[in-house]
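Participant: Structure for the following, please:
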Amino acid sequence: MTTEREKMLAGELYLASDPELVQARASARDLLRQYNQTSQAELSQRAEILKQLLGAVGEQAWIEPPFYCDYGSNLFLGRGVYLNFNCTVLDCNTVHIGDNAKFGPSVQIYTAYHPVDVAARLAGPELAAPIRIGQNSWIGGGVIVCPGVTIGDNTTIGAGSVVTKDIPANVVAVGNPCRVLRSLDS
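Facilitator: Now for the predicted structure:
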């Protein structure tokens, strides 16, 4: 038997109202409330909460509160990752952020999406697609990364960009929709 959680992570239509998923989101929100209420003096408490909340937290990874996510357990941070204030990760599918990736404030990562067909959307099930952000990337403030996107290693995404399609490694990309501006290989 396939659970709604398994369907969600497989990129299939699933019901977010499933009791297991509702409970998982409630648990994440409790941990997020605790995390977001800590003070700068409670660094060890923050690190412990992130270990409980996230799928993986690499050494020296850090998230500035406030921070928001759906499940937490589907978010995997590499070593030295830094997420600035007010980042939101809808981790209904996996989000892998490579070593030394840096995010500006208010970055939004959305794995969740809904059917385009109105009847299917009104029926209730939704979808989610994984996101991968390469190592050593810089994601500027206010960037939105859409479902199913991969951003390559060493890439810079300009502030305010909306990333709707994969962006290769070693480039600077900007805009809405985000497009490659120049290569960093030269």
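Participant: Could you use CA atoms for every contact and neighbour count after this?
Facilitator: OK.
Participant: so what's the residue lying closest to Pro168 once chain neighbours are set aside up against?
Facilitator: Excluding its sequence neighbours, the residue lying closest to Pro168 (CA to CA, 6 or more residues apart in numbering) is Gly152, at 4.7 Å. Neighbour list for Gly152: Ile133, Gly134, Gln135, Ser137, Ile167, Pro168, Ala169, Asn170 [criterion: CA atoms under 8 Å, 6 or more residues apart in numbering].
Participant: Distance of Lys102 relative to Asp117?
Facilitator: Per CA to CA, to the nearest Å, Lys102 is found 36 Å from Asp117.
Participant: out of those two, which sits in the more crowded spot?
Facilitator: Lys102 (22 against 8; other CA atoms under 10 Å).
Participant: Does the more buried one touch Val81 like I think?
Facilitator: Yes: between Lys102 and Val81 there is a contact under CA atoms under 8 Å: 5.8 Å.
Participant: would you list every one of the helices in this protein?
Facilitator: Secondary structure of the chain (DSSP state H): helices located at 4-9, 19-36, 43-53, 118-123.
Participant: hmm, which two among the contacts of Gly152 are most spread apart?
Facilitator: Gln135 and Ile167 (13.2 Å; CA to CA).
Participant: roughly how far is stretch 94-102 from the heart of the chain?
Facilitator: Distance of stretch 94-102 from its chain centroid, counting by CA atoms, centre = their mean, to the nearest Å, is 9 Å.
Participant: Give me the contacts around that stretch.
Facilitator: By CA under 8 Å, 6+ apart, stretch 94-102 touches 9, 58, 74-83, 111, 129-139, 153.
Participant: Start and end of that stretch, how far apart?
Facilitator: Across stretch 94-102, first to last residue, CA to CA, it's 18 Å.
Participant: do stretch 6-20 as well
Facilitator: For stretch 6-20, the end-to-end distance is 11 Å (CA to CA).
Participant: and for comparison, fold this next one:
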Amino acid sequence: MSHTTERAATMAALATRDEDVRSLLAGGWIRYRTSPGLQDLSWEAHTVCARIGQLYYDDPDEARRLFRTLVPGAGEGIDFRPPLSIDYGERLVIGDRTFINADFLIIGGGLVTIGADTLIGPRCAIYTPNHAEDTTSRLEGWELPEPVTIGSNVWLGGSVTITPGVTIGNNAIIGAGSVVTHDIPADVIAVGNPCRPLREITTARAVPAAN
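Facilitator: A predicted model of the protein is given here:
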């Protein structure tokens, strides 16, 4: 059984007995703090993340195997540096040849999709849940996970923060320390807090051609 099939079966089994897991998969509101299923999933994910960090430099092949178990939607040729902190590996899809630098953080159960050939700098964070605004619902623990989509050949500088519901277009460059609160189009350099497009990416070659 493939990692993808195995994890899908686990999620389906949990969904039969936990309404918050069902709601997560349907894109609805959840209450993490009162959901045994969601807490079990995130606990397991963080345990695997910790194990990857422990093994990475002594047994990199096993660390990579564990990563693919954690993230069944990972493509081929992905390179990463620990530590990682991922709440739900089943809710993450990563394209081929993407590089993830150290201290990568994904919070919440919103579906996160990262394209191929993307470069993710150190200490980047993706936040997917929006907590309820009204005080009563927030005290009850309600939150709404929203998807985040990062295109192919995107470069996220160090310490970039991406908030719920954001889409970043193909080839975009996000400057270090930026906080992305709205969609960013393809083929631009964007910086700031809140992050805004600065200019289009030049097509002029800036480095020597390979021999």
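Participant: Quick check: the alignment partner in structure 2 of the residue nearest to Pro168 of structure 1 vs Arg123 of structure 2, distance?
Facilitator: The equivalent of Gly152 of structure 1 in structure 2 is Gly169 (alignment by TM-score structural alignment). Distance, Gly169 of structure 2 to Arg123 of structure 2, using CA to CA: 21 Å.
Participant: now the helices of structure 1 as CSV including distance to Val180 of structure 1 and mean neighbour count?
Facilitator: Converted to CSV, the helices of structure 1 look like this (distance: least, CA to CA, whole Å; neighbours: other CA atoms under 10 Å):
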stretch, distance to Val180 of structure 1, mean neighbour count
helix 4-9, 29, 18
helix 19-36, 35, 16
helix 43-53, 33, 16
helix 118-123, 32, 11
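Participant: Could you export those helices to a markdown table, including columns for distance to Trp62 of structure 1?
Facilitator: Converted to a markdown table, those look like this (distance: least, CA to CA, whole Å):
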| stretch | distance to Trp62 of structure 1 |
| --- | --- |
| helix 4-9 | 25 |
| helix 19-36 | 12 |
| helix 43-53 | 8 |
| helix 118-123 | 36 |
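Participant: what's stretch 138-156 of structure 2 aligned against in structure 1?
Facilitator: Taking TM-score structural alignment, stretch 138-156 of structure 2 hits residues 121-139 over in structure 1.
Participant: swap that for stretch 73-90 of structure 2, please
Facilitator: Going by TM-score structural alignment: stretch 73-90 of structure 2 matches residues 56-73.
Participant: How far does the matching stretch stretch from one end to the other?
Facilitator: 8 Å.
Participant: which outside residues touch that stretch?
Facilitator: Contacts for stretch 56-73 of structure 1 (CA under 8 Å, 6+ apart): 24-25, 28-29, 32, 35-36, 50-51, 53-55, 75-92, 99.
Participant: The same query, at a cut-off of 6 Å, please.
Facilitator: 25, 28, 36, 53-55, 76-91 (CA atoms under 6 Å, 6 or more residues apart in numbering).
Participant: Mind listing what's buried along that stretch?
Facilitator: Within stretch 56-73 of structure 1, the residues that count as buried by 16 or more other CA atoms under 10 Å are 56-58, 61-73.
Participant: In strands, which of those residues fall?
Facilitator: Mapping the buried residues of stretch 56-73 of structure 1 onto strands (DSSP state E) picks out Ala56, Val57, Trp62, Ile63, Phe67, Tyr68, Cys69.
Participant: which residues of structure 2 does stretch 161-173 of structure 1 align to?
Facilitator: Under the criterion TM-score structural alignment, stretch 161-173 of structure 1 matches residues 178-190.
Participant: how far out from the middle of the chain is the matching stretch?
Facilitator: That offset, for stretch 178-190 of structure 2, works out to 16 Å (CA atoms, centre = their mean).
Participant: Structure 2: which residue goes with Val95 of structure 1?
Facilitator: Per TM-score structural alignment, Val95 of structure 1 is aligned with Val112.
Participant: What about the corresponding residue of structure 2 for Ile109 of structure 1, how many residues nearby?
Facilitator: Matched by TM-score structural alignment, Ile109 of structure 1 corresponds to Ile126 in structure 2. A count of nearby residues for Ile126 of structure 2, using other CA under 10 Å, gives 21.
Participant: Kindly report the same for Asp58 of structure 2.
Facilitator: Neighbours of Asp58 of structure 2 (other CA under 10 Å): 10.
Participant: Glu42 of structure 1 too?
Facilitator: Residues near Glu42 of structure 1, counting by other CA under 10 Å: 11.
Participant: my guess is Leu13 of structure 1 meets Gly124, correct?
Facilitator: No: contact between Leu13 of structure 1 and Gly124 fails when scored by CA atoms under 6 Å: they sit 9.2 Å apart.
Participant: These two - which one has more neighbours?
Facilitator: Neighbour totals were compared for Leu13 of structure 1 and Gly124, and Leu13 leads with 18 against 14 (other CA under 10 Å).
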